[in-house]
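J.: can't give you the sequence, but here's the structure:
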C-alpha cells in the first residue's frame, strides 16, 4: 500500500492519472492527424509558435510577390498595347511622308495634289482614331488623357515601382494637322514635318521597348524571389510524414496500454506507473 493513501483512494488516483494521460494522447494524436491531412507541421500555435509567426510573415511576402508578379504582367501587356498602337500610327505617318514627297513633284497638277491631300486627310483621321481607341482596361494610352505615368507596383519590399510613361500620338501632338500638300512648297514642308513626327514616334517606341525589357527583368526577379520564399515556407511548414506516422503509432500503443490497465481495475499499481513512463 502507498504510504499516506488509503486503499480506496489509490484506484481513484490511478483513474485520474490515466484519464489525464488519455486526454494528452488524444490531443497529440489529433495534432498528428491534422499534420498528416494538411501536410503542414504548423497546424496550431501549440506546435511551434515562433515557426507560425515566421511562416505567416513569409506567407505574406509570397502573396505580395504573387500580386506584384501579376501587376508586372499587366504592365507588360499595357506597354505592348501602347507600342502596337504606335506601330500603326508610324505606318500612317510614313505613308503621309511618301505622299508628301510625291506631291512635291512639279510635274503634278493641282488636281493631283488635291487627290493626294484627300488621302492624307484620311490618314490623319486614322491616326487620331488609333490614338483614341488604343486602350488597356478601358484606359486610353495614346491620346494624351493619361498625363501621369502609369505606376506598376512589383510587390518587392525595397524596390521602387516602375513608372510607365505614355506618349501622346494624336495628329495635333505630332504637328501633322498643319500639313497641306496642295502646293509644292507645302509638300516640301510636309516632308520635314513628317520626319520630325517619325523621329518622335521612334523615340517613344524605344522608350516603351526599354520599359518592357525592364518589366520583364523585374518579373523574372519577382518570380525567383517568390519561388525561394515558397521553398523556405515549405521547409518551415512541411510535416515529416514518416516521423508523424511513427509518432501516431506510438500514441496508439500508449493508448492501448493505458486502456488495458484501466480495464483491469488498477489491480497492479506498478503496471500503471510503467504506463505513465512510456
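T.: Received, thanks. On a predicted model such as this, the values are computed, not experimentally measured, just so you know. Residues are numbered from 1 along each chain as shown.
J.: Every contact and neighbour count from this point should use C-alpha atoms.
T.: Noted.
J.: What ranges does this protein have for its strands?
T.: 135-136, 139-140, 150-152, 162-164 (DSSP state E).
J.: Out of those, which is closest to residue 230?
T.: When the strands of the chain are compared by Cα to Cα, strand 150-152 sits nearest residue 230, at 22.9 Å.
J.: Would you mark the buried spots in the closest one?
T.: 150, 152 (16 or more other Cα atoms under 10 Å).
J.: what residues are up against residue 72?
T.: 152-154, 215-216, 218-219 (Cα atoms under 8 Å, 6 or more residues apart in numbering).
J.: If you rank those residues by neighbours, which is first?
T.: Most neighbours among the contacts of residue 72, by other Cα atoms under 10 Å: residue 154, with 27 neighbours.
J.: Test my guess that it contacts residue 73.
T.: No: the criterion here is Cα atoms under 8 Å, and residue 154 misses it with residue 73 at 9.9 Å.
J.: Please report how far the residue lying closest to residue 185 once chain neighbours are set aside lies from residue 182.
T.: If the residues on either side of it in the chain are set aside, residue 185 comes closest to residue 104, at 7.3 Å by Cα to Cα, 6 or more residues apart in numbering. Residue 104 sits 9 Å away from residue 182, going by Cα to Cα, to the nearest Å.
J.: and here's the other structure:
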C-alpha cells in the first residue's frame, strides 16, 4: 500500500468507530440518568406506542380509584343521615303505640302530637340539609348520581347510584300530624237518633279500589250488643270496636265550642275517599256533612286510639322504606369498595407491564456504558496512533 498524506484511511476508520462508540455511550448515559429505556420514539417506536397506551390506562385507573372513593363518601353521607331518620321513625312509632292507649287524656295526646311534629320538622331539615359538595342527596330532587370507576368509555366503567328511592321529604310528608278532623265528615243532628243497626262505609282510592264495610251490630266495652248511645263519642267508640270497621277506617268526633259532639270524621286507612250507603246509614242518624267525601288527608292522627293504630301502620311503611333505602346504599358502598380493590390490582399490573417496556435495566445498561467507555478510550488512543502513521513520509523528504 502506498504512503499518502492527503488521505489517512486508518484515521478515518478509527474516527468512524470512535464516533459510533461515543454515540452509544451518550445514549447509555441518557438512559442511566433518566431511568428510561425509551426517551424518544427512535429508541423503540413500537414500544413507545404500547407504553403510552399503558400509561393512559394507569392514569385513568388512578383517577377512577379516587372517583370510587368519592362514591363511598357520598353513600356514607347519605346512609349516615338515613340512620338518624330511622332512629326518629322508631321514636315516632313508640309515641304512636303510646297514643293507642285510651288512658291518655287530651293533654297527653297533645303532648305526643307536639313531639311528633318536632321530630317531623327534623326529618324535613335532614332532607334539605344532607348534601355532598353542594349536591342534595335526600330531598328526592336528584334522581341518580353517576360515578366514573373505569379508565375507558362505556357503561362498564360507570356505576349509577339511584337516589330516587331515598326521599326523606316524602317520609316527613307522610308523618305530618293531623288534628283528627281530616277525612269525610258526617253530621249527627242528635245522638239520640243513633242506634246500633247497620251502617255502611265505603272507601274509594284514586286507583279505583273500593272497600265496603257494614257494621251489622255494635257492641259496648263488655262485648254486649249496644243499640243506644249516650253521646256521639260513645257511638264513635263503638264503631272503633267493630273489627271490620277498625281494620279499614279510623273515626274521630267533631265538637262544637262547648265540647259537645256534632258529628263524625271517618278516614280510610288506605287513603281513599269515604262515603256511606245512604239507605243503610241514614237509618242510624248519619248524614253527609259540609265536608262530604273530602279525600283523607295524609298524616298521623293521635287524637284517638283508632287514629294511633292507623299511624302505626303508616310509620311501619316508612320504616320499611328507609330500611330498604339503607340496604340499597349499603350494597352500593360494598360495590364501590370492591371496585377500589380491583382498580388497585389492575393499576399495579399495568404499571409493571409499562415498566418492563419503558424502564431501563440499570445493570445491563451499565455494562453497555462500561463497554462504550473503554472503547472510547481505546478509540481515542488508536486515533492518535493513526494520526502518527503518516509521519514516516517526513523521513523521505530529508
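T.: Arrived safely, thanks for sending. Worth saying up front: this structure is predicted, and the values here are computed from it rather than measured.
J.: Give me the TM-score for these two chains.
T.: The TM-score (TM-score structural alignment, normalised by the length of the first structure) is 0.87; 264 aligned residues with a Cα RMSD of 2.0 Å.
J.: how close does residue 134 of the second structure get to residue 125 of the second structure?
T.: The value you get for residue 134 of the second structure to residue 125 of the second structure, if Cα to Cα is used, is 15 Å.
J.: Out of those two, name the residue with the larger neighbour count.
T.: Between residue 134 of the second structure and residue 125, counted using other Cα under 10 Å, the more crowded position is residue 125 (15 against 8).
J.: Please pull up the equivalent of the more buried one in the first structure.
T.: Using TM-score structural alignment, the partner of residue 125 of the second structure in the first structure is residue 129.
J.: before we move on, the earlier item: what's the farthest-apart pair in the contacts of residue 72 of the first structure?
T.: 153 and 216 (13.4 Å).
J.: Show me what the residue nearest to residue 185 of the first structure aligns to in the second structure.
T.: That one, residue 104 of the first structure, aligns with residue 100 by TM-score structural alignment.
J.: that's a strand at residue 201 of the second structure, yeah?
T.: Yes: under DSSP: H, G, I helix; E, B strand; the rest coil, residue 201 of the second structure sits within a strand.
J.: just checking, it touches residue 186?
T.: No: assessed by Cα under 8 Å, residue 201 of the second structure is found out of contact with residue 186, at 11.0 Å.
J.: Helices of the second structure, start to end?
T.: 9-34, 45-99, 106-129, 168-174, 232-241, 243-246, 278-281, 305-358, 362-388, 393-396 (DSSP state H).
J.: Show where stretch 360-376 of the second structure falls in the first structure, residue numbers please.
T.: The alignment places stretch 360-376 of the second structure over residues 239-255 of the first structure (TM-score structural alignment).
J.: Same check on stretch 212-222 of the second structure?
T.: By TM-score structural alignment, stretch 212-222 of the second structure lines up with nothing in the first structure.
J.: what about residue 191 of the first structure, how many neighbours?
T.: Number of residues near residue 191 of the first structure (other Cα under 10 Å) recorded here: 23.
J.: picking that back up, list the buried residues in the match of stretch 360-376 of the second structure.
T.: 239, 241, 244, 248, 251, 254-255.
J.: and if you look at stretch 9-27 of the first structure?
T.: Buried residues in stretch 9-27 of the first structure (16+ other Cα under 10 Å): 11, 14-15, 17-18, 21-22, 25.
J.: With stretch 116-131 of the second structure instead?
T.: If you call a residue buried by 16+ other Cα under 10 Å, then stretch 116-131 of the second structure has these buried ones: 116-117, 119-121, 123-124, 126-131.
J.: Dump those into CSV; add distance to residue 139 of the second structure as well.
T.: Output for those, formatted as CSV (distance: Cα to Cα, whole Å):
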residue, distance to residue 139 of the second structure
116, 20
117, 19
119, 17
120, 14
121, 14
123, 10
124, 9
126, 9
127, 5
128, 6
129, 9
130, 8
131, 9
